[in-house]
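Asker: Please find the sequence and the predicted model below.
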Amino acid sequence: MSTFIKSIHDETLLQVHISCPLTKSNVPAIIIAHPYGPLGGNMNNNVVIAMQRHFVSKGYITACLNFRGCGKSQGRTSWTGQGERADYMSVMNYLLDKYPNINQLVLSGYSYGAMIANSIECTKVPCAYLLVSLPLGVMWALATTKMNEFKKQPISHATLCIHGDHDQFTRASTFLNWCQGHSNITHICIEGADHFWYDHEPELIDQINHWSLNIL
């Protein structure tokens, strides 16, 4: 189902694709956010599509959004990530209001989408964070003066930080340092994969599946 919702930031109309299982019992949900719009990012992305298909097969409610200025969403990309942060929160609020049977929510994203997801606070239902190729090495360019809001680690929620050892934007040691000292964060580095995951999508999904089965 494709729909449009208003961002709580400025009522910008956002394009959202939602898939919902037929069951009416308690069900988990996931929001999947895409890479940076000005560099071609949108929900029609190899990683976003692979994740969406996987979680649909597992019976999740899934929501993929196009941030402002991407796809058929209105507006333009912000310089600080604040507009996109509000966009993500708008989708979260919409899901939890429309589907009161959601009993668990995964806040996820890939690249820039992971940066945005990492900044969202979730208190209405049990939550976890799934961060694919979090762009730690270039947050200064993506969020400018607001970088620290997106770089902090989730304190108490189960979190997966997964990346390739050939990531072009963030060193493996930077990922490791970000994850160290936090027992709630699972750190996985995929050998041979880079930031874009082409031909490594199956390995990515296998690791995500293993984590979700053991954590969620």
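Answerer: All right, it came through fine.

Asker: make it CA atoms for all contacts and neighbour counts henceforth
Answerer: Will do.

Asker: quick one: contacts of the helix or strand where residue 175 lies?
Answerer: In the assignment (DSSP states H and E), residue 175 maps to helix 172-179. Helix 172-179 has contacts (CA atoms under 8 Å, 6 or more residues apart in numbering) with 136, 137, 153, 161, 164, 165, 185, 186, 187, 189.

Asker: Only the buried subset of those residues, as a PyMOL command please.
Answerer: PyMOL command restricting the contacts of helix 172-179 to the buried ones, with burial defined by 16 or more other CA atoms under 10 Å:
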select buried, resi 136+153+161+164+165+185+186+187+189
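
Asker: still on that earlier bit, how far does the helix holding residue 175 sit from its chain's centre?
Answerer: 19 Å (CA atoms, centre = their mean, to the nearest Å).

Asker: neighbouring contacts of the helix or strand just after that helix?
Answerer: Using DSSP H and E, the helix or strand that follows helix 172-179 in sequence is strand 185-194. Residues outside strand 185-194 that contact it (CA under 8 Å, 6+ apart) are 158-168, 172, 176, 179, 200, 203-204.

Asker: I'd like to know which of these are buried.
Answerer: Counted by 16+ other CA under 10 Å, the contacts of strand 185-194 give 158-167, 179, 200, 204 as buried.

Asker: Dump the contacts of helix 172-179 to CSV, plus distance to residue 216.
Answerer: Output for the contacts of helix 172-179, formatted as CSV (distance: CA to CA, whole Å):
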residue, distance to residue 216
136, 25
137, 28
153, 19
161, 15
164, 23
165, 26
185, 13
186, 13
187, 16
189, 20
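
Asker: try it against this one:
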Amino acid sequence: MNAHTQRLVLSGPGGDIECAVDQPTVAAGGHLAAPSALMVICHPHPQHGGTLDNKVVQTLARAGLALGYRTVRFNFRGVGASAGVWDEGRGEIDDALAVIEASRAADGAAALPWVLAGFSFGGYVAASAAQKLRDGGNAPARLALIAPSTLKQTVPAVPQDTLVIHGEADDVVPLAATLDWARPQSLPVTVIPGVGHFFHGQLALLKSLVVRAWSQAL
């Protein structure tokens, strides 16, 4: 994503997991800065072209960097250099949990607060991983779901401070599906008028919404 992106491989339950790690920089000179938090991001559906380099995923990473976070994007099993094969969501949640554990155990990250985000199918995975970790008393400090896959997946309930952003004209996950999921939770949903699933032409706005919502220090 930038000159400082580090590509690495972590060990996961299905084999190697390919990751891309970005560190925040100091504007003057572009030197690496000490991160204030760790952010793990889950990409959209592997069987429909989703990868860690998806533009919405990269936009989430840029939002994290703007906030001073170390960001970690990763490929689900069977995508890119990640080993394994599609596992109907079960193994993909396990992949996310493995990346979260390894990223939090990395040098300098153990003491950092951490946040979790996901786009589309990745939103389902992020919400599911957060639920599993919450049950174990190890929940993320913040959770962001961008156009979460509420139509085809059973997305669990999430904390009230979860950031949910959806396009009004989403033709992949209809806005109505996400509102139906959010309504019983009395969960606010930020709707961008006229925008489709991939936020074409509005990625800068998406980034600014995440930065604005999460600008308060952890």
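Answerer: That came through fine. Note that the structure is a prediction, hence the values are computed from the model and not measured.

Asker: Provide the TM-score value for the superposition.
Answerer: Once superposed, chain against chain, the TM-score is 0.84 (TM-score structural alignment, normalised by the length of the first structure); 199 aligned residues with a CA RMSD of 2.0 Å.

Asker: on that earlier part again, how about the helix holding residue 175 of the first structure, which residues of the second structure does it hit?
Answerer: Using TM-score structural alignment, helix 172-179 of the first structure corresponds to residues 175-182 of the second structure.

Asker: returning to what we had before: quick one: which two of the contacts of helix 172-179 of the first structure are the most distant?
Answerer: Maximum pairwise distance among these (CA to CA): 20.5 Å, between 153 and 165.

Asker: counterpart of residue 144 of the second structure in the first structure?
Answerer: So, by TM-score structural alignment, residue 144 of the second structure is matched to residue 130.

Asker: any idea how far that match is from residue 160 of the first structure?
Answerer: Using CA to CA, to the nearest Å, residue 130 of the first structure is found at 5 Å from residue 160 of the first structure.

Asker: do residue 37 of the first structure as well
Answerer: Counting by CA to CA, the gap from residue 37 of the first structure to residue 160 of the first structure is 24 Å.

Asker: To what extent is the equivalent of residue 110 of the second structure over in the first structure buried, counted in neighbours?
Answerer: Counting by TM-score structural alignment, residue 110 of the second structure lines up with residue 100 in the first structure. Residue 100 of the first structure is flanked by 12 other residues according to other CA atoms under 10 Å.

Asker: against the first structure, where does stretch 41-49 of the second structure fall?
Answerer: Counting by TM-score structural alignment, stretch 41-49 of the second structure sits on residues 32-40 of the first structure.

Asker: And the matching stretch, what's buried?
Answerer: Judged by neighbour count (16+ other CA under 10 Å), stretch 32-40 of the first structure contains these buried residues: 32, 33, 34, 35, 36, 37.

Asker: which one among these gets closest to residue 60 of the first structure?
Answerer: residue 32 (11.9 Å).

Asker: hang on, the closest one in a strand?
Answerer: Yes - under DSSP: H, G, I helix; E, B strand; the rest coil, residue 32 of the first structure falls within a strand.

Asker: measure residue 87 of the first structure to residue 215 of the first structure for me?
Answerer: Note on residue 87 of the first structure: its distance to residue 215 of the first structure, by CA to CA, is 27 Å.

Asker: For those two, work out which one has more neighbours and name it.
Answerer: Neighbours per residue, other CA under 10 Å: of residue 87 of the first structure and residue 215, the larger number sits with residue 87, 26 against 13.

Asker: Report the contact partners of residue 119 of the first structure.
Answerer: By CA under 8 Å, 6+ apart, the residues touching residue 119 of the first structure are 85, 149, 150, 151, 152.

Asker: Residue 19 of the first structure too?
Answerer: Contact analysis of residue 19 of the first structure by CA under 8 Å, 6+ apart lists 1, 56, 61, 62, 63.
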